[in-house]
Structures are given as C-alpha cells and as structure tokens.
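Colleague: coords please:
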Amino acid sequence: MGTRVSYPAEIKIKAIEMRLAGIPVKEVLSQLNIRSYTQLKRWMRWYKNGEMHRFEQPVGKQYSYGKGPGFKDEMSKLKAENQYLTQQIEVLKKYKELERKWSQKS
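Modeller: Predicted structure coming up:
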C-alpha cells in the first residue's frame, strides 16, 4: 500500500472546476497529478452536497462539520479524553487476555 497524499484545497477546487467545465477525467488527473479517480469522485460528491469545509481537512481527519478537533468547553474536552483513555484500557485488557492464551498454548 502506498503512502497517503494530501492535496491542497486549491488543487481540489481546481479539479472540480475543470470537471464542471467538461474537461475529461483523465486529463484532469494528469494535469493536476491526482493519483486516483476515486479521490476526484469524492471531492465532487462533497462539492455537490455543499460540504466545502471538508476541502480544508487534513488526511485522516474526516470529521463531520461542527465535530472537528475543537471542543466547546473544558468539560467536553475532558469527556473526550476520558473516552479515549477508557478505550485504551479496554484494548490493553484484551491484549493481555490474548497474550495469556498464547502463553498457555506454548
């Protein structure tokens, strides 16, 4: 699997404008050095759904509008941190259980 590519918002918008102008997909991909047609399709879907805020999101941070990394207040930040740490503990418990089972088999 290749590395992730992060395209600037300007490239994404330019690609959409080119497609809306009737330029063929292959030509848009080659001119703007976009690797995947699927990526272009996703940007078009965002544009048609009015989700322009998504063009600014970094790779791996595809959150819904209004549910981004910012928190409304200190309490919501602490709740999110608590949920994250609780999940980490659960994962470690499961790993410890698996490790115990593996050592019994040996």
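Colleague: C-alpha from now on. contacts and neighbour counts both.
Modeller: Will do.
Colleague: any idea how far residue 105 is from residue 96?
Modeller: 14 Å (CA to CA, to the nearest Å).
Colleague: neighbour count for the two, which is higher?
Modeller: Neighbours were counted for residue 96 and for residue 105 using other CA atoms under 10 Å; residue 96 has more, 12 against 6.
Colleague: and stretch 61-78, how far apart are its ends?
Modeller: Length of stretch 61-78, first residue to last, CA to CA: 20 Å.
Colleague: my bad, stretch 20-39
Modeller: OK, stretch 20-39 end separation, CA to CA: 16 Å.
Colleague: in it, what's buried?
Modeller: For stretch 20-39, burial by neighbour count (16 or more other CA atoms under 10 Å) applies to 28, 29, 34.
Colleague: likewise stretch 52-62?
Modeller: Buried residues in stretch 52-62, counted by 16+ other CA under 10 Å: 54, 55.
Colleague: one more, for comparison:
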Amino acid sequence: MGERKNVYSEEIKRKVIEMKLSKKYTNKQIMNELGIRNVTQIKVWMKWYRDGEEHRLSQPIGKQYSFGKGPEGLSEIDQLKRQVNHLEIKNQIL
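Modeller: All right, here's what the predicted structure looks like:
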C-alpha cells in the first residue's frame, strides 16, 4: 500500500507563510504548533509565495501543477480576493 499523504488546508498553509514572514518562529516551532510533518512542505509553500504562485495553496494534492488551474482560471473577483489576502499578510508583517 502507498503512503498516506497529509492534506493541509489553505488556511494552514497561509498561517505557515505568515509565521515564517514574521521571523518569530523556526521551522521546527511551526511544525510542532501546526502539525506539519515535513520541513520540505514549509519550503515549498514559501517558494510558491515568493514566486507569486499563491493559487497553488488552494489546489488539491496532486493538482498544483495542472495546466490552466492558475489565477487565470479564477474569476476576476476571486483573483482580487487573493490579491487582497496577499497584501493583508504583507501589511501585518510590516
């Protein structure tokens, strides 16, 4: 049988990013507090954030790389909501 994969909600992923950007938490502290099992997961989410690929945070496991599922596949309102969320996180950190 294959290994069971963890599925983390978009809220958890965004919380991880927020905690990392605050520079108040180590990866180990974040993993313990939020139940993240692998540090690589944190690194991947942070890379997506830095690369402006936050739409990947909401895609189901195995679908993060699917063609046509990026922000251009969202309605204009959903794109704007994501942009506002992104800017709110940045403002909190500043």
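Colleague: which one of the buried residues of stretch 20-39 of the first structure is nearest residue 100 of the first structure?
Modeller: For those, the closest approach to residue 100 of the first structure (CA to CA) belongs to residue 34, at 46.9 Å.
Colleague: SS state for that closest one?
Modeller: coil (DSSP: H, G, I helix; E, B strand; the rest coil).
Colleague: and it, what pairs with it in the second structure?
Modeller: The alignment partner of residue 34 of the first structure in the second structure, by TM-score structural alignment, is residue 36.
Colleague: what's the single longest helix in the second structure?
Modeller: The single longest helix within the second structure, with elements called by DSSP state H, is helix 76-93.
Colleague: helices or strands up against that helix?
Modeller: On a contact count with 3 or more CA pairs under 8 Å, 6 or more residues apart in numbering; DSSP states H and E, helix 76-93 of the second structure meets helix 10-22.
Colleague: what packs against the helix it packs on?
Modeller: Secondary-structure packing of helix 10-22 of the second structure (3+ CA pairs under 8 Å, 6+ apart): helix 27-34, helix 39-50, helix 76-93.
Colleague: turn these into a markdown table, including distance to residue 6 of the second structure.
Modeller: Formatted as a markdown table, those follow (distance: least, CA to CA, whole Å):
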| stretch | distance to residue 6 of the second structure |
| --- | --- |
| helix 27-34 | 12 |
| helix 39-50 | 10 |
| helix 76-93 | 24 |
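Colleague: tell me which of the ones you listed sits nearest to residue 5 of the second structure.
Modeller: helix 39-50 (11.7 Å).
Colleague: how far does the closest one sit from its chain's centre?
Modeller: Its chain's C-alpha centre and that of helix 39-50 of the second structure lie 7 Å apart, by CA atoms, centre = their mean, to the nearest Å.
Colleague: now swap in stretch 53-64 of the second structure and tell me
Modeller: Worked out by CA atoms, centre = their mean, stretch 53-64 of the second structure lies 8 Å from the chain centre.
Colleague: right, I'll call it a day here.
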